[in-house]
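>>> could you look at this predicted model? Sequence included:
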Amino acid sequence: MKLSSIFLIFGVVIATLFSAAYFNIELYTYSAILLSILVLCYLGKKLENIKHIAVILFSLVVIEYVVVSFLFKLNSQGLPAFQTNALIFGTHFLVDLVMLLFLKYRVRFSLRYIRRTNPDNWRAIYMTHADPLLYGIFFAFVLVDLAAFGENIIRNLEYLGVDEAFAKQFWSWGLIYYNYEILKSILLSCVITTLLATIFVERQRPAEAEPEFEAKP
């Protein structure tokens, strides 16, 4: 069996397990996400582009975890579920939007960083296969977050002053709400699998030869 086929099978298995884990233990899976990103950072430690993506992703996941944990704590102390859900979906949206914007200008940011820290290594910065794929994935994240946020509002119009007799017709709406964990788990598994696949591809890339200059007579 070819190495590429083995890696494909490995990626599918990891994506499936990751999706199942997120679906069953959503909050605790943050630790698995962080661990996965740390592993990716280690695997891509000599790959500047992957390292930059993984570090930013790791930072945003930490921020997201802290904020969401705080919101759950507020909910246990009496914050209404409607407001809690709105804040959680809003947090997910903002984090995913920041990551989306970072990916859009990732090469530019990476070049600025590398020119300040290691100018001689600027050729190591380029658009990888992961950049457009992750941009598409996080665009989907943003759409899911917006849909969940909007659906949460529609399902709870009575809290916004709308007559309950009119609002109750939307109480049964829950297409995104009841499938949010599934959608997020699929997208998260795609993120991890994309990074793993890109690391695999980048490691097969031949080392760039240094330009040779003839000595002047």
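Nice, thanks for sending it over. Numbering: from 1, shown residues only.
>>> switch to C-alpha atoms for all contacts and neighbour counts from now on
Noted.
>>> what's the spacing between the longest helix belonging to the chain and its chain's center?
Ranked by residue count under DSSP state H, the longest helix found in the chain is helix 48-76. Relative to the centre of its chain, helix 48-76 is centred 10 Å away, using CA atoms, centre = their mean, to the nearest Å.
>>> which helices and strands sit right next to that helix?
helix 29-43, helix 81-104, helix 106-117 (3 or more CA pairs under 8 Å, 6 or more residues apart in numbering; DSSP states H and E).
>>> next, the buried residues of the shortest one.
Neighbour-count burial for helix 106-117 flags 106, 107, 110, 111, 114 (criterion: 16 or more other CA atoms under 10 Å).
>>> turn those residues into a markdown table, columns for distance to residue 124.
Output for the buried residues of helix 106-117, formatted as a markdown table (distance: CA to CA, whole Å):
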| residue | distance to residue 124 |
| --- | --- |
| 106 | 13 |
| 107 | 10 |
| 110 | 10 |
| 111 | 9 |
| 114 | 9 |
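>>> about what we covered before: out of the helices and strands packed on helix 48-76, which is closest to residue 185?
helix 29-43 (9.9 Å; CA to CA).
>>> now that closest one: buried residues?
29, 30, 33, 34, 36, 37, 38, 40, 41, 43.
>>> by contact count, what packs against that helix?
Using 3+ CA pairs under 8 Å, 6+ apart, helix 29-43 sits against helix 48-76, helix 180-204.
>>> just those: most buried one?
helix 180-204 (a mean of 19; mean count of other CA atoms under 10 Å).
>>> what's in contact with it?
Applying CA atoms under 8 Å, 6 or more residues apart in numbering, the external contacts of helix 180-204 come out as 7, 11-12, 14-16, 18-20, 22-23, 26, 36-37, 40, 43-44, 47, 50, 128-130, 133-134, 137, 140-141, 144, 148.
>>> buried among those residues? Need that as a selection in PyMOL.
Restricted to buried positions by 16+ other CA under 10 Å, the PyMOL selection for these reads:
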select buried, resi 11+14+15+18+19+20+22+23+36+37+40+43+44+47+50+130+133+134+137+140+141+144+148
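>>> this is the comparison structure:
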Amino acid sequence: MQTPEEYEVSQRIGLLIKGLKHKRGMSREDICRHLGIGMRTLDNYLNGVSSFKLGTLMKFADLCRVKLADILDDTEALSRLYPDNMKDKGSILTLLFGSLATAMLFESITLFLLIMLLCYSHKDKNNQCMVAIFVVIYALSNAFGYWLKYFVFPTAANNFIQNVYAFSINLALSLFLLFLIKYRMKFAVLITRGRSSEVFEKSLVEAPLYFLALILAVVDFCALIENFIRNLDRLGMDEEKVKIFWELTFFYDYYEYLKAPLMLLSIALLYAGVLARKSNMQQPQSA
């Protein structure tokens, strides 16, 4: 059984777990994996059946990016993690984008829509090549997502390492997307072997899509840099000097909210490009 003081700490940790779920999308299974304990053990801790071990408390403090003393004494550093003090995420649309983007299902649906659009534009080699670029990128994104979830994250030492992997891969994919869009015509000629004159035409949506891809790359880059700045103490710098950066979590907190609308807008632009080409191709026939 826990002492009254220990039970108070357990209740505090219960609130922090809700905060981690609300703010970072972490499930109880994720938290247990980071702490190296089972679900039943965590329940026993939170229900006051048994006391938290010191090592477990230190791991939980590390997960929350606070000091152990903050959890024991309920300092101001915990206020940002409590579920009642979470920042308002904005409109319903923003909440929808964020909740969908945090699930891998969102990228799978995005990939499915792109494949459907690829089939729909089969008579238009110009736009089909552009759609194919996004299909390749999101197929790779899905593959890497499952690789991270099932192979990398379970063995990663902490959230910092997990984020380095995730943000680095996403940045690489965004840069690859920029590269493919910029040299889309050369790749299209190579794939079609120059048999289709349509691939030499400038796509109406190429510039807007390149701009969106650039924004995606900027978001990924900022998230990666922010992750390093927030974890300078893990890189050997004095903790007391760099702890002021622990609150630097904008891109970490809103990463999915920033990227999901851009992904959906890209699909909308691709679809608009296909429709515009179809309309232009039908006008001479009707005339």
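Arrived safely, thanks for sending. Computed from a prediction, not measured in an experiment: that's the story for all the values here.
>>> TM-score of the superposed pair?
Once superposed, chain against chain, the TM-score is 0.80 (TM-score structural alignment, normalised by the length of structure 1); 191 aligned residues with a CA RMSD of 2.2 Å.
>>> quick revisit: next, the angle helix 106-117 makes with the longest helix of structure 1.
110 degrees (axes from the mean of the first three to the mean of the last three CA atoms, to 10 degrees).
>>> residue 139 of structure 1 contacts residue 100, doesn't it?
Yes: between residue 139 of structure 1 and residue 100 there is a contact under CA atoms under 8 Å: 6.5 Å.
>>> neighbour count winner among those two?
Applying other CA atoms under 10 Å to residue 139 of structure 1 and residue 100 shows that residue 100 carries more neighbours, namely 21 against 17.
>>> could you check which residue of structure 2 pairs with that one?
Alignment note (TM-score structural alignment): residue 100 of structure 1 maps to residue 178 of structure 2.
>>> what does residue 182 of structure 1 give?
Aligned partner of residue 182 of structure 1 by TM-score structural alignment: residue 257.
>>> with residue 199 of structure 1 instead?
So, by TM-score structural alignment, residue 199 of structure 1 is matched to residue 274.
>>> what does residue 127 of structure 1 give?
Match for residue 127 of structure 1 (TM-score structural alignment): residue 202.
>>> burial count for its match?
When neighbours are defined as other CA under 10 Å, residue 202 of structure 2 has 13 of them.
>>> what residues are up against it?
Residue 202 of structure 2 neighbours (CA under 8 Å, 6+ apart): none.
>>> ok, now how distant is it from residue 195 of structure 2?
17 Å (CA to CA, to the nearest Å).
>>> and for residue 206 of structure 2?
The spacing between residue 206 of structure 2 and residue 195 of structure 2, counted by CA to CA, is 21 Å.
>>> so which of these two has more stuff around it?
More neighbours surround residue 206 than the other of residue 206 of structure 2 and residue 195, with 18 against 10 (other CA under 10 Å).
>>> and for the more buried one, nearest residue in space, chain neighbours not counted?
residue 181 (7.3 Å; CA to CA, 6 or more residues apart in numbering).
>>> count the neighbours of the one you found for me.
Neighbours of residue 181 of structure 2 (other CA under 10 Å): 21.
>>> likewise for residue 138 of structure 1?
By the other CA under 10 Å criterion, the neighbourhood of residue 138 of structure 1 contains 24 residues.
>>> and the contacts of the helix or strand harbouring it?
Assigned by DSSP states H and E, residue 138 of structure 1 belongs to helix 130-154. With CA under 8 Å, 6+ apart as the contact definition, helix 130-154 of structure 1 has outside contacts at 82, 85-86, 89-90, 92-93, 96-97, 99-100, 103-104, 106, 167, 170-171, 173-174, 176-177, 180, 183-184, 187, 190-191, 194-195, 198.
>>> which residues in structure 2 does the helix or strand just after that helix match up with?
Once helix 130-154 of structure 1 ends, the next helix or strand along the chain (criterion: DSSP H and E) is helix 164-167. Aligned by TM-score structural alignment, helix 164-167 of structure 1 falls on residues 239-242 of structure 2.
>>> how big is the offset of that stretch relative to structure 1?
Stretch 239-242 of structure 2, aligned to structure 1 and superposed, deviates on average by 0.9 Å (mean CA distance after the TM-score superposition for structure 1).
>>> count of neighbours near residue 31 of structure 2?
20.
>>> separation between it and residue 159 of structure 2?
Taking CA to CA, one finds residue 31 of structure 2 at 11 Å from residue 159 of structure 2.
>>> show me what contacts the match of residue 100 of structure 1?
Residue 178 of structure 2 neighbours (CA under 8 Å, 6+ apart): 210, 213, 214.
>>> same list (these) but as a markdown table, adding distance to residue 137 of structure 2.
Formatted as a markdown table, the contacts of residue 178 of structure 2 follow (distance: CA to CA, whole Å):
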| residue | distance to residue 137 of structure 2 |
| --- | --- |
| 210 | 14 |
| 213 | 11 |
| 214 | 14 |
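>>> let me know the closest of those residues to residue 286 of structure 2.
residue 210 (32.9 Å).
>>> quick one: map residue 144 of structure 1 onto structure 2.
Aligned partner of residue 144 of structure 1 by TM-score structural alignment: residue 219.
>>> ignore the last one, residue 44 of structure 1
Counting by TM-score structural alignment, the partner of residue 44 of structure 1 is residue 121.
>>> residues contacting that match?
Shown in contact with residue 121 of structure 2 (CA under 8 Å, 6+ apart): 127, 128, 274.
>>> distance of the residue lying closest to the first one once chain neighbours are set aside relative to residue 180 of structure 2?
By that I understand residue 127 of structure 2. Nearest residue to residue 127 of structure 2, sequence neighbours excluded (CA to CA, 6+ apart): residue 274, at 6.1 Å. Residue 274 of structure 2 is 19 Å from residue 180 of structure 2, where distance means CA to CA.
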